[in-house]
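Trainee: Using only what follows, build the 3D model:
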Amino acid sequence: MQPDEAELERMAGLLEASGRYRVLRKLQTRAPVVGSPSAVRRGLFVDVETTGLDPGRHEIIELAMVPFTYTLGGELLGVEEPFHSLREPSHPIPPEITAITGLDAAAVAGHAIAPEAVHAFAAPAHLVVAHNAGFDRKFLERFCEVFTTKAWACSMSQVDWAAEGYEGTKLGYLAAAAGFFYERHRATHDCHAAIELLARPLPKTGRTGLAQLLDAARNPTIRIWAENSPFDLKDLLKARGYRWSGGDDGAPKAWWTDVAEADHTAELAWLRAEIYRREVEIAHRRIDAYDRFSSRL
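Mentor: Alright, predicted model coming up:
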């Protein structure tokens, strides 16, 4: 006879209480909240599986979009029915992609994703979120122009997981550390897992991940490019948090960083004093959620 939910939870509690076991619960999709407050926003969590990493050459083979509602303070109110579709690419799916996603030629044969259907589904969203928005946004902007008009946020980089005691930012690791498991590397399941992580209070601050993400998304930053910086000072730039851009998508080929708007004057002064050691014009640009993570930068 199959134990009921209460009995299963009791057994799990006994295992955990022994100190010798840690039990992971299977992810359960959250139901909408009845009687939602008036100050409600609509979010859209997105995830794509692709044939590779380059949005200029590679193609989307799976797209999931999961709508959710939330308050301005970062409380998740509910999760709605998802959009999910597969797409047959114009070139074969590489074996290494099949190994990760489970998607092969047979799985996607004859499938297509209609950009107009994607546009209609995404249009009501106030905010689009992805776990690695710098990847998903670039692919989706090329696929459907509605994504160029939206504010974006990233659940991987705009929640300070390390400060909350997590040792990594991969979605599967974060889920396991939070005490649940799910079917990984399928787009809809990844969306539901990330939404669940954002809904829960963080272990150190007690705020939800969504509240922290919204704060980061709302705050403008300044992107600074250290163009033509001396090669022998690259380690100094790396130590300060600068990253290298190879000039993809028209961005400057240079070391770059994002800083808070209030800190950018001091950062420019540091570059002039420590890197260039002279007065020099330094390329920089204000960034907000409408162009953050976009290849349009």
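Trainee: From now on I want contacts and neighbour counts done on CA atoms only, so please keep to that.
Mentor: Noted.
Trainee: Toward the C-terminus, what is the element adjacent to the helix or strand where Arg41 lies?
Mentor: Element membership for Arg41, per DSSP states H and E: strand 40-50. Next along the chain after strand 40-50, taking DSSP H and E as the criterion, comes strand 60-71.
Trainee: so who does the spatially most central residue of the chain touch?
Mentor: In the chain, the C-alpha nearest the mean C-alpha coordinate belongs to His131, at 2.1 Å (CA atoms, centre = their mean). Taking CA atoms under 8 Å, 6 or more residues apart in numbering, we find His131 in contact with 47, 154-156, 171, 194.
Trainee: before we move on, what about Arg137?
Mentor: Remark: with contacts taken as CA under 8 Å, 6+ apart, Arg137 is in contact with 147, 293-294.
Trainee: same question, Trp161
Mentor: Here Trp161 is in contact with 167-169 (CA under 8 Å, 6+ apart).
Trainee: Who wins on neighbours among those?
Mentor: Thr169 (18 neighbours; other CA atoms under 10 Å).
Trainee: And for it, nearest residue in space, chain neighbours not counted?
Mentor: Met156 (5.9 Å; CA to CA, 6 or more residues apart in numbering).
Trainee: Show the residue spans covered by the helices in the stretch 1-150 of the chain.
Mentor: Using DSSP state H, counting those that start in this stretch, the helices found in the stretch 1-150 of the chain span residues 5-17, 95-101, 105-108, 115-122, 133-143.
Trainee: what does the second one rub up against?
Mentor: What that stands for is helix 95-101. Everything outside helix 95-101 that qualifies as a contact, by CA under 8 Å, 6+ apart, is 49-52, 103-104, 185-186.
Trainee: So what's the gap between that helix and the chain middle?
Mentor: Put simply, helix 95-101 sits 21 Å off its chain's centre (CA atoms, centre = their mean, to the nearest Å).
Trainee: List the buried residues of that helix.
Mentor: Within helix 95-101, the residues that count as buried by 16 or more other CA atoms under 10 Å are Thr101.
Trainee: Then the third one?
Mentor: The neighbour-count check on helix 105-108 (16+ other CA under 10 Å) flags Val108 as buried.
Trainee: So which elements touch it?
Mentor: Counting contacts by 3 or more CA pairs under 8 Å, 6 or more residues apart in numbering; DSSP states H and E, helix 105-108 packs against no other helix or strand.
Trainee: So what touches that helix?
Mentor: So helix 105-108 is contacted by 61, 86-88, 92-93 (CA under 8 Å, 6+ apart).
Trainee: want to put them side by side, so please do this one too:
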Amino acid sequence: MALQGDLFDDQADPDASPGTAPSRPGRPARRTGTARTPGVTPESAAALLDAHDDYRVLRRLQPRAAVGPRQLQPGERLTVIVDTETTGLDHKRHEVIELGMVAFVHDAEGRVLDIVGEFSGLQESSDPVPPEITRLTGITDAMLAGQRIDLEAVEAFIAEADLIIAHNAGFDRPFCERLARGFEPKPWACSVKEVPWAEFGFEGSKLGYLVGQSGWFHTGHRATDDCHALLEVLMAPLTNHAGSALGQLLTRSDAARIRIWAEGAPFELKDQLKVRGYRWSNGSDGRPRSWWVEVDEPLAEAEIAFLEGEIYMRRVRPRAQRITACERYKA
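Mentor: Down below sits the predicted model:
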């Protein structure tokens, strides 16, 4: 069997000397003198391997082209996917060095109709980019020198958006709100927390896992590339569920949740709270120093009944806040 590089008759270098094969940077030169297989293309070879139980082929994820801005029709919504690359994890101390956004139009069921815009911007940071960030993203100080994100363009890009999606909105939203005012009043959705990926057969919720298990690979940890990759994963049909992950995300995002605070809960019962999904707030951000949980609005009364019967052993009316997508994932 010929080597893979020699199978494809559309890969020949027209400038190569007879009997030689072109090399690619960082890869050994192709073996010479191997006969090519007429009519075999990369896709036909990939399809052949895909049909075999011992192989699984990943294809390069190809971003869809934007058609440009257009008027929304009745029943259509405009959503923007956002991703940031930053100098660290703390939105109060660290800075955005890259912002990527992809805007798309979809219907109420989550069927994507058009990609209508793309935004990409770099920004020089006050301090040198940490080496670990450069290793992760490939972004260097030289790339950022003199660069500024056009905040007026950012505001205009998101002005008409009905929803902002981020893959870990609890991280991206605080950074975005600090960067540009237009992000603050928008509803936000998180494609990590608000999509039950495990139920859909995925082994993890990291974007790299989702892309790979969907049959693609892409250039990760660059903001706009990650936005396009997330959109493709969200809109792909699910193998064991009707519709797409985007449809599920939109449904959950539209629903209000209730944040319930178990203030003064007995210390010895903390493990029961943790098992039930409660998280601890140390009060440093102005919120109560207490265990808390968020539940879907219809489940709030059942959660309060749990606190009364299992934690407080008496009638209580705990602090409860109604949280919509406009408040969710704020710092």
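Trainee: What would you report as the TM-score here?
Mentor: A TM-score of 0.93 describes the superposed chains when it is computed by TM-score structural alignment, normalised by the length of structure 1; 295 aligned residues with a CA RMSD of 2.2 Å.
Trainee: that older thread, how about the strand holding Arg41 of structure 1: buried residues?
Mentor: With burial defined by 16+ other CA under 10 Å, the residues of strand 40-50 of structure 1 counted as buried are 41-50.
Trainee: again with stretch 234-247 of structure 2
Mentor: Across stretch 234-247 of structure 2, burial judged by 16+ other CA under 10 Å covers 234-235, 237, 243-247.
Trainee: matching residues in structure 1 for that stretch?
Mentor: Mapped onto structure 1 using TM-score structural alignment, stretch 234-247 of structure 2 covers residues 198-211.
Trainee: end to end, how far does that stretch reach?
Mentor: End-to-end distance for stretch 198-211 of structure 1, by CA to CA, to the nearest Å: 8 Å.
Trainee: Give me the angle between the strand holding Arg41 of structure 1 and helix 115-122.
Mentor: Relative orientation of strand 40-50 of structure 1 with respect to helix 115-122: 140 degrees, computed using axes from the mean of the first three to the mean of the last three CA atoms, to 10 degrees.
Trainee: Strand 40-50 of structure 1 to helix 133-143, inter-axis angle?
Mentor: Using the same axes, to 10 degrees, strand 40-50 of structure 1 lies at 80 degrees relative to helix 133-143.
Trainee: average gap between strand 40-50 of structure 1 and structure 2?
Mentor: Superposed on structure 2, strand 40-50 of structure 1 shows a mean distance to its aligned partners of 0.7 Å (mean CA distance after the TM-score superposition for structure 1).
Trainee: Just put the helices of the stretch 1-150 of structure 1 in a markdown table and tack on distance to Ile282 of structure 1.
Mentor: Shown next, in a markdown table, are the helices of the stretch 1-150 of structure 1 (distance: least, CA to CA, whole Å):
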| stretch | distance to Ile282 of structure 1 |
| --- | --- |
| helix 5-17 | 56 |
| helix 95-101 | 40 |
| helix 105-108 | 47 |
| helix 115-122 | 37 |
| helix 133-143 | 24 |
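Trainee: Tell me who's in contact with Phe45 of structure 1.
Mentor: If a contact means CA under 8 Å, 6+ apart, then Phe45 of structure 1 has 65-68, 128-130, 191, 195 as its contacts.
Trainee: when you align them, which residue in structure 2 goes with it?
Mentor: Counting by TM-score structural alignment, which is the criterion used here, Phe45 of structure 1 corresponds to Ile81 in structure 2.
Trainee: Same check on Lys238 of structure 1?
Mentor: Under the alignment (TM-score structural alignment), Lys238 of structure 1 pairs with Lys274 of structure 2.
Trainee: Number of residues surrounding its match?
Mentor: Considering only other CA under 10 Å, Lys274 of structure 2 is surrounded by 14 other residues.
Trainee: That one: what's it in contact with?
Mentor: Contacts here follow CA under 8 Å, 6+ apart; on that basis Lys274 of structure 2 touches nothing.
Trainee: which SS class is it?
Mentor: The three-state label given to Lys274 of structure 2 by DSSP: H, G, I helix; E, B strand; the rest coil is helix.
Trainee: That one and Glu268 of structure 2, how far apart?
Mentor: As defined by CA to CA, Lys274 of structure 2 lies at a distance of 12 Å from Glu268 of structure 2.
Trainee: same thing with Ile133 of structure 2?
Mentor: Distance check for Ile133 of structure 2 against Glu268 of structure 2: by CA to CA, it reads 41 Å.
Trainee: residue ranges of the strands in the stretch 101-250 of structure 2, please?
Mentor: Read by DSSP state E, counting those that start in this stretch, the stretch 101-250 of structure 2 holds these strands, from start to end of the chain: 112-122, 163-166, 188-190, 216-217.
Trainee: Just flag the most distant two among the contacts of helix 95-101 of structure 1.
Mentor: Largest separation among the contacts of helix 95-101 of structure 1 by CA to CA: Gly52 and Arg186, giving 15.4 Å.
Trainee: More neighbours: these two, which one.
Mentor: Relative neighbour count places Arg186 above the other of Gly52 of structure 1 and Arg186, with 19 against 15, counting by other CA under 10 Å.
Trainee: Report the contact partners of the more buried one.
Mentor: For Arg186 of structure 1, the set of contacting residues under the criterion of CA under 8 Å, 6+ apart consists of 49, 101.
Trainee: quick one: what's aligned to it in structure 2?
Mentor: With TM-score structural alignment as the criterion, Arg186 of structure 1 pairs with Arg222.
Trainee: circling back to that earlier point, how about the residue nearest to Thr169 of structure 1, what's its partner in structure 2?
Mentor: The equivalent of Met156 of structure 1 in structure 2 is Val192 (alignment by TM-score structural alignment).
Trainee: these two touch, right, its match and Ser205?
Mentor: Yes - between Val192 of structure 2 and Ser205 there is a contact at 6.0 Å, judged by CA atoms under 8 Å.
Trainee: if we can go back for a sec, now the contacts of helix 95-101 of structure 1 as a markdown table including distance to Ala163 of structure 1?
Mentor: Listed next are the contacts of helix 95-101 of structure 1 as a markdown table, based on distance: CA to CA, whole Å:
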| residue | distance to Ala163 of structure 1 |
| --- | --- |
| Glu49 | 29 |
| Thr50 | 31 |
| Thr51 | 34 |
| Gly52 | 31 |
| Leu103 | 35 |
| Asp104 | 39 |
| His185 | 26 |
| Arg186 | 28 |
